[in-house]
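*Asks:* show me how the following folds:
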Amino acid sequence: MREQLQKIKEEALLEIKSADNSQKIDEIRVKYLGKKGSLTTILRGMGALSPEERPIVGKIANEVREEIENQIENALNEIKNKERNMKIKSEYIDITMPGKRHSIGNIHPLNKVLDEIKEIFFGMGFSIAEGPEIELDYYNFEALNVPKNHPARDEQDTFYISENLVLRTQTSPIQIRTMEKTKPPIRIIAPGRVYRSDAVDATHSPIFYQIEGLVVDKGITMASLKGTLETFAKRFFGENTRTKFRPHHFPFTEPSAEVDVSCFVCGGEGCRVCKGSGWIEILGCGMVHPDVLRKGGIDPDVYSGFAFGMGLDRIVMIKYGIDDIRLLYENDIRFLKQF
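*Replies:* Below you'll find the model as predicted:
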C-alpha cells in the first residue's frame, strides 16, 4: 500500500504540473481526493492492515494528501495570476491612441420644427392637448358642423374602421373634447398624426401631421386671431414677415380665412419657393362657429373663440426647401443628416 500511495503522489504531482487551467486542476482534485478518488479508495482498504501497519500507512496517506492539496493550491494561485495578467493585457487601453468617432443622430426635421412651434405658442400662454387617433365619427365630423351627407365630407377621403369609427382626418376633434372637459378660458394647441386616403406623391401622403389651435374666452374677436397668427409668423419666419388673410370657407368656423405669409426667401419679390407670387400659404383659420361651441357645451352668447390649423409637413417643407414629402418618412440617413 505504501508503494501505491507513492505512485498516486507522483502521478498527481505530474498532472498538476502539466495542468494549464483551473478546470483541469479541479478535475485532478476530484480524481485523487474526491469521494471516489484514488487516494480515498486506498484509504478505505486500511481496515485490512495489521494494527502495527495502520498508523504508519495512515501517516503516509495524510502526507500524500497534504502534498497534493498544497500543490493544487499553488497551481491554482499560479493559474489565477496568469489569467489575471492575460485579462489585464487584453483589456489594456492605450490612452495615447486617437478615439473613434461615434455617429450621433439628429432630431428629425418634423420634431425639430414641431418643438420650435410649441415654444412659440407656449410663450403666448397655450398648452398642449391630445386625443385618440382612432376617433368617433361624431367628434371627427358631426360635432364640427359636418353632419352625415354634408358635401364637406367628400373633400376628405376618410379611412373608416366601422360606420362610427374613423382614423381621424384632422386634429380638430381634440378641440371638441377639450371644450367638453374644460371651462373657458381655453388656450390650446393640438399637434398630432392624421390620416387621409390620399395617393402618395411629392405633396400628398396618407399619414401626415397637423397642428391646430383653439382659443375660447369672453371678448375674443377676429383681431385676437389676427394678432396671434401675426405673432407666430414673425417669430417663426422672421420679424420682417408680413401676413395676408384671404376669405375662405370651413364648416366649423365663421368667418373663415386662409393665411399667407410673405416669402421668407425672396422677401415678397417672387422666387421659386413662392412660385413668383411673393406669398406662401401656411394655414387656415376662423372664428369658431356658434354651433361648434354649443356641441362643446359652451354658450356662444357668452363666449367666442377662434381656431386655426396648419400642416406640419408643409411648414417643414417650406422652411427647409424640401420638394417631396416622402423624404420626411423614408428615414434615409443621408437626408436626415442634413438637419
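
*Asks:* going by C-alpha atoms from here, please, whenever you check contacts or count neighbours.
*Replies:* Fine.

*Asks:* which neighbouring elements make contact with the helix or strand hosting Glu73?
*Replies:* Using DSSP states H and E, Glu73 sits within helix 53-90. Using 3 or more Cα pairs under 8 Å, 6 or more residues apart in numbering; DSSP states H and E, the elements in contact with helix 53-90 are helix 2-18, helix 22-33, helix 38-43.

*Asks:* which one of those lies closest to Ile56?
*Replies:* helix 2-18 (9.2 Å; Cα to Cα).

*Asks:* pull out the buried positions in the closest one.
*Replies:* Leu5, Ile8, Lys9, Ala12, Leu13, Ile16 (16 or more other Cα atoms under 10 Å).

*Asks:* specify which member of these is nearest to Ala143.
*Replies:* Nearest to Ala143 among the buried residues of helix 2-18 is Ile16, at 87.2 Å by Cα to Cα.

*Asks:* that closest one contacts Asn74, doesn't it?
*Replies:* No - with contact defined as Cα atoms under 8 Å, Ile16 does not reach Asn74; the gap is 9.6 Å.

*Asks:* how about the strands in this protein?
*Replies:* 127-128, 134-136, 165-167, 186-195, 207-217, 243-250, 253-262, 279-288, 304-311 (DSSP state E).

*Asks:* among those strands, which comes closest to Ala152?
*Replies:* Taking these one by one with Cα to Cα, strand 243-250 is closest: 8.6 Å.

*Asks:* quick check: angle from that closest one to strand 253-262?
*Replies:* 140 degrees (axes from the mean of the first three to the mean of the last three Cα atoms, to 10 degrees).

*Asks:* show me what strand 243-250 is packed against.
*Replies:* Counting by 3+ Cα pairs under 8 Å, 6+ apart, strand 243-250 packs on strand 253-262.

*Asks:* quick one on the thing from earlier: quick one: which of the buried residues of helix 2-18 is nearest Gly284?
*Replies:* Distances from Gly284 to those, taken by Cα to Cα, are shortest for Ile16, at 86.7 Å.

*Asks:* in contact with that closest one, which residues?
*Replies:* Ile25, Ile28, Gln71, Ile72, Ala75 (Cα atoms under 8 Å, 6 or more residues apart in numbering).

*Asks:* if we can go back for a sec, out of the strands of the chain, the one nearest Tyr329 is which?
*Replies:* Of those, nearest to Tyr329 by Cα to Cα is strand 207-217, at 9.4 Å.

*Asks:* show me what that closest one is in contact with.
*Replies:* Outside strand 207-217, the residues touching it (Cα under 8 Å, 6+ apart) are 170-172, 175, 184-196, 303-313.

*Asks:* and Val259, which of the helices and strands packed on helix 53-90 is closest to it?
*Replies:* With Cα to Cα as the measure, helix 22-33 is the member of the helices and strands packed on helix 53-90 nearest Val259 (78.8 Å).

*Asks:* packing partners for that closest one?
*Replies:* Against helix 22-33 (3+ Cα pairs under 8 Å, 6+ apart) you get helix 2-18, helix 38-43, helix 53-90.

*Asks:* let's see this one next to it:
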Amino acid sequence: MTDSIPHLPSYDEPALDTSFATLSAEVAAETSNLSDPEAFRLNWLGRKQGRLKLISDAWLKSAPPEARKPLGIRFNQLKQQIEAALDAPAQAAPAKTVQQGIDITLPGTVRAPGIPHPLLKTMYEIETVFHHLGFSTSTGPQVESDFYNFEALNFPPNHPARDTQDTLVIARQQSRPSRDRLLMRTHTSPVQIRSMIASPPPLRIVIPGKVHRNDAADATHSPIFHQVEGLCVDTNITFSDLKGTLDHAMKALFGASVKTRFFPSFFPFTEPSADVQISCPFCGGSGCRKCKHSGWIELLGCGMVDPAVFASVDEQRKAQGFEPAYDPARISGFAFGMGVERIAMIQHGISDIGQFYSGDMRFLEQFA
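*Replies:* Model prediction:
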C-alpha cells in the first residue's frame, strides 16, 4: 500500500472521474486478496492518518465552491466501496454448524412429578373400596341451606344436637326464613337428601367432600376437614348389611386382620345408631399408646336411616313434582360417615392434623 496523495490536475468532472477511478482501482486490488482487514481499514479510514482523511483535507481545502458537491459525492462512493470490502469477508465466512444432540455427561434436569395430597389420596382409596361394592360417587355444594344441612336430616330448629355441629353461618341471613338461611355445611349428609330427592331407590352412593365447623385448631381438630359418607337405600336393607359393608371396608383399608365392633350411639338422622371401632392396626389389639392401651380405635358413626328423614324427602319430592318413593313401610337404608383426616392419620402414623394443611413440602414429599 502507498500513503501518497494522488495529484488532482483540476476540479472539472473528467478530472474527478479519473482520479477517483484510480483510487477505486487501488481499493479493488487490495481487497482482492485481503489478508489483514484491520490494517486495510486503518490505511484508508483511520481518523488521523487514513488516506481518505488526508485526500479529503488536501483536495477540499483548495476546491472551488462549485466543485465541492461533486467532490463530496465521489468521496462518499469511495468510502462505501471500502466499507463494503470490509464487510464482505464477514458475510462470506461460512456459518458455524451447531451440532444437535444430547451430552450424556451433563446432569439431567430434575422435574419432580406431581402427587395427590395425602388427604386426597386417602379419600380416593376410601371411594375405591365402596366403588367395588357397587356405590357411585355423589357431590354437593359446600354452602348449604339450613333445610338440607339440618331440618331435612331430623334436626328441627332449636334442637340441642345442632349445638354439637359448631356451625359457621353466612352473614346477613336474618331476613330469610330459617330453613332458607345459608351456612357452611357441617357434614356431607345434605348430599344424601339431595340425592334421594333427585332419584328414587335403589340408591347406593358414597359422598366425599370438604366440611366446615367452628372448631379451634389443635392436634386432632381443624375448622376445615374432609368426610366420606355413604348411603344405601333399597327394600329389605338391614343392620346386618350395614355391619357387613363396614367390616369389609375397614379390612380393605387397614388389613384383613382388623376387627370391627359397634357401640350404641345417637345421631338425629339414623335410628338405631352406632359408633364403629376397629382393632388397633399398630398393636393388633394388645394395647399401645396410639390406642390409649385399649386395643381399639373409634373411627366412624353409622346407623339405619330414620323414617323421619324418608318422610322429609318425600315431602320435598312432592313439592318438586316427583312421585313419593321413600315409604318407610316399604324401603329401608343405612348411612355412615367417616373423617378422612382421622383415617389418614391412622394409616400413616401422623399425630398432628395441622401437618396436612401446613404446606410443608418436607412433610408432603413423604407421600410421593
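
*Asks:* quick revisit: would you turn the helices and strands packed on helix 53-90 of the first structure into JSON lines with distance to Asp323 of the first structure?
*Replies:* JSON lines is the format used below for those (distance: least, Cα to Cα, whole Å):
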{"stretch": "helix 2-18", "distance to Asp323 of the first structure": "74"}
{"stretch": "helix 22-33", "distance to Asp323 of the first structure": "66"}
{"stretch": "helix 38-43", "distance to Asp323 of the first structure": "84"}
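
*Asks:* who wins for proximity to Leu293 of the first structure among those?
*Replies:* Closest among those, using Cα to Cα: helix 22-33, at 79.9 Å.

*Asks:* what do we get in the second structure for Phe335 of the first structure?
*Replies:* In the second structure, Phe335 of the first structure lines up with Phe363, judged by TM-score structural alignment.

*Asks:* distance of that match relative to Asp352 of the second structure?
*Replies:* 12 Å (Cα to Cα, to the nearest Å).

*Asks:* now swap in Trp59 of the second structure and tell me
*Replies:* Taking Cα to Cα, one finds Trp59 of the second structure at 94 Å from Asp352 of the second structure.

*Asks:* now Ala308 of the second structure, nearest residue through space, not along the chain?
*Replies:* Counting by Cα to Cα, 6 or more residues apart in numbering, Ala308 of the second structure lies nearest to Asn154, which is 6.6 Å off, once chain neighbours are set aside.

*Asks:* touching both of Ile16 and Asn74 of the first structure, which residues are there?
*Replies:* By Cα under 8 Å, 6+ apart, no residue touches both Ile16 of the first structure and Asn74.

*Asks:* that older thread, between the contacts of Ile16 of the first structure, which sits nearest Glu281 of the first structure?
*Replies:* Ile25 (81.1 Å).

*Asks:* looking at the alignment, what corresponds to the closest one in the second structure?
*Replies:* Counting by TM-score structural alignment, Ile25 of the first structure has no partner.

*Asks:* how many other residues sit next to Ile25 of the first structure?
*Replies:* 22 (other Cα atoms under 10 Å).

*Asks:* am I right that it is in contact with Ile72?
*Replies:* Yes - using Cα under 8 Å, Ile25 of the first structure is in contact with Ile72, at 6.7 Å.

*Asks:* Arg111 of the second structure and Glu271 of the second structure: what is the separation?
*Replies:* 53 Å.

*Asks:* who has more neighbours, the two?
*Replies:* Glu271 (18 against 6).

*Asks:* so what's whatever residue of the first structure lines up with that one up against?
*Replies:* In the first structure, the residue matched to Glu271 of the second structure (TM-score structural alignment) is Glu254. Residues near Glu254 of the first structure by Cα under 8 Å, 6+ apart: Gly286, Met287, Val288, His289.

*Asks:* nearest to Ile318 of the first structure among the residues you listed?
*Replies:* Distance ranking of those against Ile318 of the first structure, using Cα to Cα, places Gly286 first at 22.6 Å.

*Asks:* so how far is Gly349 of the second structure from the alignment partner in the second structure of the closest one?
*Replies:* Correspondence of Gly286 of the first structure to the second structure, assessed by TM-score structural alignment: Gly303. Distance, Gly303 of the second structure to Gly349 of the second structure, by Cα to Cα: 28 Å.

*Asks:* neighbour count: the two, which is higher?
*Replies:* Legend: neighbour count by other Cα under 10 Å for Gly303 of the second structure and Gly349, higher for Gly303 (25 against 11).

*Asks:* so the more buried one sits right up against Ala274, yeah?
*Replies:* Yes - Gly303 of the second structure lies in contact with Ala274 (Cα under 8 Å); the separation is 5.7 Å.

*Asks:* list the ones among the contacts of Glu254 of the first structure that the second structure also has?
*Replies:* On the basis of both residues aligned by TM-score structural alignment, their matches' Cα atoms under 8 Å, what survives of the contacts of Glu254 of the first structure in the second structure is Gly286, Met287, Val288, His289.

*Asks:* what separation do you get for the last one and Ile176 of the first structure?
*Replies:* Applying Cα to Cα, one obtains 12 Å for the distance of His289 of the first structure from Ile176 of the first structure.

*Asks:* show the contacting residues for Ala152 of the first structure.
*Replies:* Val146, Pro251.

*Asks:* what helix or strand is Thr22 of the second structure on?
*Replies:* helix 13-31.

*Asks:* list the buried residues for stretch 325-332 of the first structure?
*Replies:* Ile325, Leu328.

*Asks:* who touches that stretch?
*Replies:* Contacts of stretch 325-332 of the first structure (Cα under 8 Å, 6+ apart): Pro109, Leu110, Asp201, Ala202, Thr203, His204, Ser205, Asp313, Met317, Phe335.

*Asks:* can you lay out those as a markdown table showing distance to Ser90 of the first structure and neighbour count?
*Replies:* As requested, the contacts of stretch 325-332 of the first structure are arranged in a markdown table below (distance: Cα to Cα, whole Å; neighbours: other Cα atoms under 10 Å):
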| residue | distance to Ser90 of the first structure | neighbour count |
| --- | --- | --- |
| Pro109 | 43 | 19 |
| Leu110 | 45 | 17 |
| Asp201 | 55 | 11 |
| Ala202 | 54 | 12 |
| Thr203 | 56 | 13 |
| His204 | 56 | 17 |
| Ser205 | 53 | 18 |
| Asp313 | 51 | 23 |
| Met317 | 51 | 18 |
| Phe335 | 40 | 11 |
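
*Asks:* restricted to helices, list these.
*Replies:* Pro109, Leu110, Asp313, Met317, Phe335 (DSSP state H).

*Asks:* grab the nearest non-local neighbour of the last one.
*Replies:* Think Phe335 of the first structure. Leu327 (7.4 Å).

*Asks:* and the gap between that neighbour and Arg2 of the first structure?
*Replies:* Leu327 of the first structure is 88 Å from Arg2 of the first structure, by Cα to Cα.
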